[in-house]
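Peer 1: For reference, the sequence and a predicted model appear below.
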Amino acid sequence: MNTKERISAQFDLTPAKSVPELMAKPTAEAMSSIAGDVDAFAIDPQIADTSALLDATGLGPETSANCVLVAGSRAGEERIAACMVLANTRADVNKRVKKLLDVRKASFLPMDRAVDESGMEYGGIGPIGLPANYRILIDTRVAEADELIIGSGIRGSKLVLSGAALASLPTAEVVDGLANEIS
């Protein structure tokens, strides 16, 4: 069974464009920028965090991609990126992301700021609908995935789409070696 079939056995999958209430406003508004099918499903907000969702569903970490917001500055210019990495990997913030952003130091965006700027809920932040000045860096393993679970912008739902659909986002860049395996 593929990821979508395994999810649909436990949740009601619906085409995301038909259920904007299952997404943060910026996510719903940006749905037209995605090439390919995107489905949404409602969840208990208590299982919004990746590990809780995977435990509750029995799905493996390779079925879920996390969105990590990272920032750094160079010559007074702030540079922000959303890093999309599989749940069984960690974004290489101190080397790869720092080099891609061309900054001296890269750090995770503080939670309050991430929520304010994205218009999304913490624990539900995803790449669809992020501010236009955010680069979207997608690990090659994410881009190559047939189907993935990602944040919908709210804790009460998730989205299912292909890695190719994520890579179709206007500011998306597929990056080899963006993340390292968690040992």
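Peer 2: Happy to help now that I have it. Just so it is clear, the model here is predicted, and its values are computed rather than measured. Numbering: from 1, shown residues only.

Peer 1: Please count neighbours and contacts with C-alpha atoms only from this point.
Peer 2: Fine.

Peer 1: And the helix or strand hosting Ile150, what's buried?
Peer 2: Using DSSP states H and E, Ile150 sits in strand 148-151. Residues of strand 148-151 classed as buried: Leu148, Ile149, Ile150, Gly151 (neighbour count, 16 or more other CA atoms under 10 Å).

Peer 1: wouldn't Val93 be in contact with Val103 here?
Peer 2: No - contact criterion CA atoms under 8 Å: Val93 and Val103 do not qualify, at 11.0 Å.

Peer 1: Have a look at those two and say which one is more surrounded.
Peer 2: Val93 (22 against 17; other CA atoms under 10 Å).

Peer 1: residues contacting the more buried one?
Peer 2: Val70, Ala106, Ser107 (CA atoms under 8 Å, 6 or more residues apart in numbering).

Peer 1: Please indicate which of the residues you listed are buried?
Peer 2: Of these, these count as buried by 16+ other CA under 10 Å: Val70, Ala106.

Peer 1: Relative to Met120, which of the contacts of Val93 is nearest.
Peer 2: For the contacts of Val93, the minimum distance to Met120 (CA to CA) is 15.7 Å, reached by Val70.

Peer 1: Helix, strand or coil: sort out that closest one for me.
Peer 2: The three-state label given to Val70 by DSSP: H, G, I helix; E, B strand; the rest coil is strand.

Peer 1: Second structure for comparison follows:
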Amino acid sequence: MVGTLEWTPAAARPDLLADAVAAAVGAVPEGEVAEIDPELADTAAFCERYEVPLEVSANCVVVAAKRGGEVTYAACMVLATDRADVNGVVRKHLGARKVSFAPMADATALTGMEYGGITPVGLPDGWPVLVDEAVAAAPQVVIGSGLRRSKLLVPGKALVSLPAAQVLALAQ
């Protein structure tokens, strides 16, 4: 297992998942969930308290891509040790003139998830999920559950199988 958490099959604990995540958790049948202190949901605090190595934790960043007055959203998955190359790789891949981190209010309203718990599992239909190569290759990664009070543990390859997932060299 990973860290000091008690992991249980995610499908058995929908109460620990945002509604959209609970509805989509079947896409990652090997996923497990663990309850955490919501005050420790941010990556550094979470990893320290629950003894999860940063390189096993992956962050989901929601970006807003703009081109010709149109805004589209995407999710980027990178290891907690890395940063997504939003202005380079992501912008070019999405064919956008400008890409920025989506405002918190937009990200939470559009996903139905809590800030600090946003995950690629259960995102709105059509959103690209850009998965860094290191995340895709990881045997297991800890990601958000849609709620600040829990985390998911999934194989990296499970993220690649999500709808609209694409593997890229995202890390800077």
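Peer 2: Arrived safely. Computed from a predicted structure; not experimentally measured.

Peer 1: for the contacts of Val93 of structure 1, which one is nearest Asp116 of structure 1?
Peer 2: Val70 (14.6 Å).

Peer 1: show me the contacts for the closest one.
Peer 2: Ile80, Ala81, Ala82, Cys83, Val93, Ala106, Ser107, Phe108, Leu109.

Peer 1: quick one: it and Ser162 of structure 1, what's the gap?
Peer 2: Here the criterion is CA to CA, to the nearest Å. By it, Val70 of structure 1 lies 23 Å from Ser162 of structure 1.

Peer 1: what's the answer for Ser51 of structure 1, then?
Peer 2: Counting by CA to CA - Ser51 of structure 1 and Ser162 of structure 1 are separated by 20 Å.

Peer 1: ok, the two, which is more surrounded?
Peer 2: Just comparing Ser51 of structure 1 and Ser162: by other CA under 10 Å the higher neighbour count belongs to Ser162, 19 against 15.

Peer 1: would you turn the buried residues of strand 148-151 of structure 1 into TSV with distance to Glu62 of structure 1?
Peer 2: Output for those, formatted as TSV (distance: CA to CA, whole Å):
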residue	distance to Glu62 of structure 1
Leu148	8
Ile149	9
Ile150	12
Gly151	15
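
Peer 1: what's the nearest residue to the residue sitting furthest away from the middle of structure 2 if we skip its chain neighbours?
Peer 2: Using CA atoms, centre = their mean, the residue of structure 2 lying farthest from its centre is Gly68. It sits 27.6 Å away. With sequence-adjacent residues excluded and distances taken as CA to CA, 6 or more residues apart in numbering, Gly68 of structure 2 is closest to Arg97, at 8.0 Å.

Peer 1: Which position in structure 1 pairs with the one you found?
Peer 2: Under the alignment (TM-score structural alignment), Arg97 of structure 2 maps onto Arg104 of structure 1.

Peer 1: what secondary structure does that match sit in?
Peer 2: coil.

Peer 1: ok, now how distant is the aligned residue in structure 2 for Gly58 of structure 1 from Val142 of structure 2?
Peer 2: Aligned by TM-score structural alignment, Gly58 of structure 1 pairs with Glu51 of structure 2. From Glu51 of structure 2 across to Val142 of structure 2, the span is 12 Å (CA to CA).

Peer 1: Make sure Ala48 of structure 1 is actually in contact with Ile125.
Peer 2: No - judged on CA under 8 Å, Ala48 of structure 1 makes no contact with Ile125 at a distance of 10.3 Å.

Peer 1: Okay, strands next: where are they in structure 1?
Peer 2: Secondary structure of structure 1 by DSSP state E: the strands cover 14-15, 38-42, 65-74, 77-86, 89-91, 107-108, 135-139, 148-151, 157-161, 172-175, 179-181.
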